[in-house]
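Colleague: Sequence first, predicted model second:
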Amino acid sequence: MEFSVGGRLEVRVTTADVGKRVSVRRIEKDAPKGEKFTDTVGVLTSWDAGVLVVTRRDGERVRIPESSLVAGKVVPPAPVRRRGPSASYEELARVASRAWQPVERERLGDWELRAASGYTRRANSVLPVGEPGLPLDEALTSVRAWYAARGLPAYVQVSTGAEGTQEPLCEELERRGWTREVTAELWVGSLAPVADRELPGGVVLSRTADEAWLSRYQRKGVSEVALEVLGSGPSVWFASAPGPVGEPPAAIGRCVVDGRWAGFAAVEVDPARRRQGLATAVMTALARQAMDEGASAGWLQVEEDNAGARALYAAMGFGAHHAYHHYREPEDPGSVAGGSSVESYRSL
């Protein structure tokens, strides 16, 4: 990383650069010999009281005392991905939202408030693509009231790591006491390499999540609301790889086809039959169906600590496009706890 101008380091960022992507170098006074400097690249999300906050691609916030800076500059947006299909954050955010629809929604300016009786955070959180049309504090007050009226905690789904994502909003939420509970990534890849894989016989596709499919689905006791969310989307398919007679399917998956995009979810395998290619078979069958409907690109969401899924999808040619995070409202005496819906929030 080079900051020198004529052999001299310079700090060329100011408070006016908040919201821009920067690269800064700071001195570590107590660092071991040879590790005197630390470099940080990300979005400058605040600069207050002598402290800079830089949000990295994965959402990590780095606090840097102004006094420790030795160099800094504004840098261009992160380079466009060369692997897989190109897409903007906004396009993917809206495609992903259409693939997992709430049962109730309302607009607050450009923000979308979503609710589905607590079934998953994605269907019970605000999607803030654009501006709310109100000052932020007023918007958040309206958000909390809307979810409180439904007996739900308020969540905001905020993304980082791509052009057009919401690093400054992350900073403002944390400044107001909102807590980040889950971080995941949205990955994209081309469908053809997945669809071209050898497909063992036996994978069955259906338009509905029948009892057999649901018996393998990790969320037990699926409600009518959950079934409505599972079945939502422009063109929804459910895949099952059969298991022994009388037992749940060995593997399942879900896909939503939406124009050029196919979104994969709920890819689950019998723990006793993992590493036998069953997840790949389900993905292949769904990818072929999606290509038959005109799709060419795929997307999926994976939690940052799911090493097995990440390895599987990377081998299929998928890679991270951006990270997203669910922020929960501050807990205070006047907040609503969300009651029996809390269990559903343990998943995305």
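Modeller: Thanks, I have it.
Colleague: CA only for contacts and neighbour counts going forward, please
Modeller: Will do.
Colleague: Give me the spatial nearest neighbour of W299, chain neighbours excluded.
Modeller: Among residues not flanking W299 along the chain, V188 sits closest, at 4.3 Å (C-alpha to C-alpha, 6 or more residues apart in numbering).
Colleague: was I right about the one you found contacting H322?
Modeller: No: V188 is beyond contact range of H322, at 9.5 Å (criterion: C-alpha atoms under 8 Å).
Colleague: And these two? Which one has more around it.
Modeller: Using other C-alpha atoms under 10 Å, the more surrounded residue of V188 and H322 is V188, with 28 against 23.
Colleague: And that one, which helix or strand is it part of?
Modeller: Secondary structure from DSSP states H and E places V188 in strand 179-190.
Colleague: so what secondary structure elements neighbour whichever helix or strand comes after that strand?
Modeller: Sequence order places helix 192-195 as the next helix or strand after strand 179-190, per DSSP H and E. Packed against helix 192-195, as judged by 3 or more C-alpha pairs under 8 Å, 6 or more residues apart in numbering; DSSP states H and E, are the following elements: helix 278-292.
Colleague: one more structure, for comparison:
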Amino acid sequence: MDSVTELEQRCADAWPALVDEPLGQWRLRAADGFTGRANSALTTGDPGVPVPAALERVITFAAAHAIKPAAHVVVGSASESAVAGAGWRVDHDHPGGASSYVLTGALSEFACPKSEGVAVLPLPSPEWWNLTAQDNPTAAQRHVLGSGHVVGFGEVRREGVVVAAVRGAVVGDLLHIARLAVVESARRTGAARALMGALAAWGLERGATRCALQVAEHNEPALRLYASLGCVEHHQYRYWVPA
């Protein structure tokens, strides 16, 4: 099993920000405000300078890229203690929730052949964009969701309409799964499970053996789905901001 630092770094590689600058082992990320993960400093490892000085760099970087200064901090880590000691606080006002779970699982546990209407495509369709982002995605959305070395865009079509979508990105032997969305009329009909099974099979074909998912703590339907697929908690992280 990856260490927390290794897994967080792989997830960051799979979710490319528009700007990603190293600060020692930290990563300063910006993407015009699209998602907390792509617009926060990943604080795993040693920043190479005292943490208060590193956090000042986070604030300066955020101002230069017109985003809110934020730190992505693993719960219970040495970084969390240091960030708290520098006077920062948990961002309870974060739109997606301050805290998230990182789940991992074996793809072989839920991979299945594609059923009718289910596909994993090399390019996102307009309907895929509409369901996972918006009709006319911004440059930041296109970069974060649309770029990567090995990326697949899963969708479920019923009567010609996309009713479920998901993004998968392979980094080494890890399939990073994100942006799962199902229209309300198709929920609890097996669409999400069929889509996840097809994406897992797609990842296995490309050398991945396991998956990682980052899920907001309040997203109980998603947590129940992933638990039923054999995914378990690896660790948690929270967003911190200047007090």
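Modeller: Cool, got the structure. Since we're looking at a predicted model, the values are computed, not measured.
Colleague: Could you report the neighbour count for R150 of the first structure?
Modeller: Using other C-alpha under 10 Å, R150 of the first structure has 15 other residues around it.
Colleague: residues near A314 of the first structure, how many?
Modeller: For A314 of the first structure, the neighbour count with other C-alpha under 10 Å is 14.
Colleague: now it: how far from V302 of the first structure?
Modeller: Computed as C-alpha to C-alpha, to the nearest Å, the A314 of the first structure to V302 of the first structure distance reads 11 Å.
Colleague: ranges for the strands of the second structure?
Modeller: Along the second structure, counting by DSSP state E, strands occupy 19-23, 26-30, 41-42, 71-74, 88-90, 99-106, 118-121, 151-158, 161-171, 174-182, 210-216, 232-242.
Colleague: Let's have those strands in a markdown table, adding distance to V144 of the second structure.
Modeller: Compiled in a markdown table, these are given as follows (distance: least, C-alpha to C-alpha, whole Å):
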| stretch | distance to V144 of the second structure |
| --- | --- |
| strand 19-23 | 10 |
| strand 26-30 | 10 |
| strand 41-42 | 16 |
| strand 71-74 | 17 |
| strand 88-90 | 25 |
| strand 99-106 | 19 |
| strand 118-121 | 17 |
| strand 151-158 | 11 |
| strand 161-171 | 11 |
| strand 174-182 | 11 |
| strand 210-216 | 15 |
| strand 232-242 | 19 |
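Colleague: so which of these is the most packed in?
Modeller: Of all the strands of the second structure, strand 41-42 has the most neighbours on average by mean count of other C-alpha atoms under 10 Å, namely a mean of 30.
Colleague: which residues in the first structure does it align to?
Modeller: Mapping strand 41-42 of the second structure onto the first structure (TM-score structural alignment) gives residues 126-127.
Colleague: Show me the contact partners of the matching stretch.
Modeller: 111-114, 143, 154-158 (C-alpha atoms under 8 Å, 6 or more residues apart in numbering).
Colleague: Please identify which of these is nearest to A87 of the first structure.
Modeller: Closest approach between the contacts of stretch 126-127 of the first structure and A87 of the first structure, by C-alpha to C-alpha: V158, at 17.6 Å.
Colleague: For L145 of the second structure, see how far away A62 of the second structure is.
Modeller: Between A62 of the second structure and L145 of the second structure the distance is 21 Å, computed by C-alpha to C-alpha.
Colleague: dump the residue contacts of the counterpart of Q25 of the second structure in the first structure.
Modeller: Under the alignment (TM-score structural alignment), Q25 of the second structure pairs with D110 of the first structure. Shown in contact with D110 of the first structure (C-alpha under 8 Å, 6+ apart): 128-133.
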